[in-house]
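pasting the sequence and the predicted model now:
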Amino acid sequence: MPATTPTDREVVAARLLAGSIKRSYNPVVDLDWDAPLVEGRYFLPPTVLSLYGTPMWESMSEGQRIELSRQEAANILSVGTWFENILLQALLRDLLHRDPTSLQTRYTLTEMGDECRHMTMFARTIAAMGAKPFQLRPHQAVVANLLSKTFRGTMLWVAALIGEEIFDATQRRVQNDPQLQPMMSRVMRIHVTEEARHIRFAREGVRSRVAQTHPIEKAWVGTVQGIGGLLLQRLFTNPAIYERTGLDVREARRQALANPHFRENQRRGFDGLAAFLQENGLMRAPSRAMWRRSGFL
């Protein structure tokens, strides 16, 4: 694929700005927060839950399965809030060094506005689900704040894609599932619509940086970005999910990590991003090994 030049990025930014004007959402008014939950509906489809198809899943009642979906959904929304907070910090630092009059800067600020609304939407969704958010532990908060300082150059845009594409791919597959709570379907549709623009901008950022950056930076990013897979695996199987559902935490997490259905969902979510990273020379052997170890390859 041809390298993207700075001028190309301005053209892309202009298109994304136009798209944002035509189709953006305000979750405060675009979601009916007073609508009651539908009895017997899931908060995530059963097939994407970490325990689906395991012996523990077969022993669970329908009520326990729905509760597991509530807790896994609350966990994913919490993780999404953490990531978007980290991304916003990194984008603000990056903007200090950018031309404030450029279209790229204008779109970055537009994206940041989207992400602030998404964080509000995630928080209100967790509350409307009747769940509690999952909080960072003190040592995790330290790591999160340090991560935002390391997201620079190529790594900034690769990290953005890791945080956005895997969730986006899954949401696209399940947003219209008839077993979902209507509120969850609506949240996913809003998020998918706006994340499509964010992903396009981040991909163009990667292509632009790869075309211009020093080979050492490219090699470094390609070598360490696989840490994202290890972090996501841990976050997706947060022991607190199973504790809140009333399950044997150690056994539930063991079965989840060994669950072929869960690993297949991870791989399907990562397929598109894995191909993109490979295409741009950013999938080196150490990262490939980490993604494979964490079940995404």
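Received the coordinates, thanks.

only C-alpha atoms from now on, for both contacts and neighbour counts.
Fine.

and the helices in the stretch 51-200 of the chain?
Here the stretch 51-200 of the chain has its helices, by DSSP state H, counting those that start in this stretch, at 55-59, 62-95, 103-128, 138-150, 153-174, 182-212.

what does the first one contact?
Contact with helix 55-59 is made by 51, 65, 252, 255, as judged by CA atoms under 8 Å, 6 or more residues apart in numbering.

for the residues you listed, pick the one with the most neighbours.
residue 51 (28 neighbours; other CA atoms under 10 Å).

check the secondary structure at the closest residue to that one other than its chain neighbours for me.
Nearest residue to residue 51, sequence neighbours excluded (CA to CA, 6 or more residues apart in numbering): residue 256, at 5.2 Å. Recorded secondary structure, residue 256: helix (DSSP: H, G, I helix; E, B strand; the rest coil).

contacting residues for residue 256?
Contacts of residue 256 (CA under 8 Å, 6+ apart): 50-51, 54, 237, 262.

quick one: it from residue 79, how far?
Distance of residue 256 to residue 79, given as CA to CA, to the nearest Å: 18 Å.

residue 262 against residue 170, yeah?
No: with contact defined as CA atoms under 8 Å, residue 262 does not reach residue 170; the gap is 11.9 Å.

got another, please set it beside the one above:
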Amino acid sequence: MTSTHTGSAAAPTRRDDVASRLLRSSETLSFDPAQEVDWETPLDTNFHGTSPEWSTLYGTSYWDEMTPEQQRELTRQEAASVASTGIWFEMILQQMVLRDFYAKDPTDPAFQWALTEIADECRHSIMFARGAAKLRAPAYRPSRLVVELGRAFKTLAFGEAAYAAILVAEEVLDVMQRDWMRDERVVPFVRTVNNIHVVEESRHMKFAREETRTRLAGAGPVRRQIQALVVAGAAYFIVTSMVSRKVYANAGLDPDRAVREAKRNEHHKSLLRSSCAGLMEFLNSAGLLTKAATWFYKRANLI
């Protein structure tokens, strides 16, 4: 991206205004997870890790057969898996943003906001890591293939593809976590973690939308088709990696049966689609919801 900021004599652009507002917001409403989250109180296993309705097995016959203790353990393992996937993608995000602003004008509000966003993401990743450990979960990681695809994506993606992919990942998490942070059935420290992430990520999503629009302003139809496909592919692998199949074994379930039932779970698919309605509207308005891209979103149950 070529910065539109040319120095103090230049009139502020819309992009400058957005970045400046986000910087002011971060000064007045940011959190230190080390202080805000209750890390000391032992885990109370009478609580869920997510809203039960967001479990990949909720609404299936397997869920009905599980004891309340198994259901709670499953949602705790699923919450830890989502957190671990969040760490993986936030590390990709940080590298893309750093590369994008390398050697750019440091007096540009967007440059300063980019560094602020990276600092937020560092804190979020540590917060998610500590949260997963407190939920007594192992380190869940995407498959080796997805990890290598992520490595290629963070190296090669540029412009609107990078920021639109950031937006996709954060929008899906945002809707889930808004439900979890309000749900008194969810363990209190997880609710605090979700609240912090929702508040601070709302600024990140606003910037990602602005950057996506800015980068696409002069894009031709071929570039839009290619970038739409790149974003959709990234979205597919992010969303389908959120819950590792290993969570089922760690919750004491038969992983083969659990995976089969989760794949057929229309309730969970419906939740994902409803959570992405606003996102798909934005991608469509930006020209990034092409026929080819729609195939990937449907495969990931996002549309």
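Thanks, I have it. Bear in mind that the values here come from a model prediction, so they are computed numbers and not experimental data.

after superposition, what's the TM-score here?
TM-score of the superposed chains, computed with TM-score structural alignment, normalised by the length of the first structure, equals 0.94; 293 aligned residues with a CA RMSD of 1.6 Å.

counterpart of residue 301 of the second structure in the first structure?
Alignment note (TM-score structural alignment): residue 301 of the second structure maps to residue 295 of the first structure.

for that match, which residues are in contact?
Neighbour list for residue 295 of the first structure: 233, 263, 266-267 [criterion: CA under 8 Å, 6+ apart].

what is the nearest of the contacts of helix 55-59 of the first structure to residue 102 of the first structure?
Ranked by distance to residue 102 of the first structure (CA to CA), the contacts of helix 55-59 of the first structure are led by residue 51 at 47.3 Å.

now list the buried members of the contacts of residue 256 of the first structure.
Neighbour-count burial (16 or more other CA atoms under 10 Å) is assigned, among those, to 50-51, 54, 237, 262.

and in the second structure, which of the contacts of residue 295 of the first structure remain?
Shared with the second structure under both residues aligned by TM-score structural alignment, their matches' CA atoms under 8 Å, the contacts from these are 263, 266-267.

now do the buried residues in stretch 55-74 of the second structure.
The neighbour-count check on stretch 55-74 of the second structure (16+ other CA under 10 Å) flags 55-60, 63, 71-74 as buried.

what's the closest of those to residue 136 of the second structure?
Distances from residue 136 of the second structure to the buried residues of stretch 55-74 of the second structure, taken by CA to CA, are shortest for residue 73, at 9.7 Å.

so that closest one makes contact with residue 251?
Yes: with contact defined as CA under 8 Å, residue 73 of the second structure reaches residue 251; the gap is 5.7 Å.

distance check, the residue of the first structure positioned farthest from its centre against residue 156 of the first structure.
Largest separation from the mean C-alpha position in the first structure: residue 59, at 30.3 Å (CA atoms, centre = their mean). Counting by CA to CA, the gap from residue 59 of the first structure to residue 156 of the first structure is 43 Å.

please apply the same query to residue 92 of the first structure.
Applying CA to CA to residue 92 of the first structure and residue 156 of the first structure gives a distance of 11 Å.

what about those two, which has more around it?
Here residue 92 of the first structure and residue 156 are compared on neighbour count by other CA under 10 Å; more neighbours surround residue 156, at 21 against 13.

nearest spatial neighbour of that one, skipping sequence neighbours?
residue 90 (7.2 Å).

and the one you found? What does it align with in the second structure?
In the second structure, residue 90 of the first structure lands on residue 96 (TM-score structural alignment).

now for its match, how many residues are close by?
22.

now do the same for residue 226 of the second structure: its match in the first structure.
So, by TM-score structural alignment, residue 226 of the second structure is matched to residue 220.

would its match count as being in a strand?
No: counting by three-state DSSP, residue 220 of the first structure is not part of a strand but helix.
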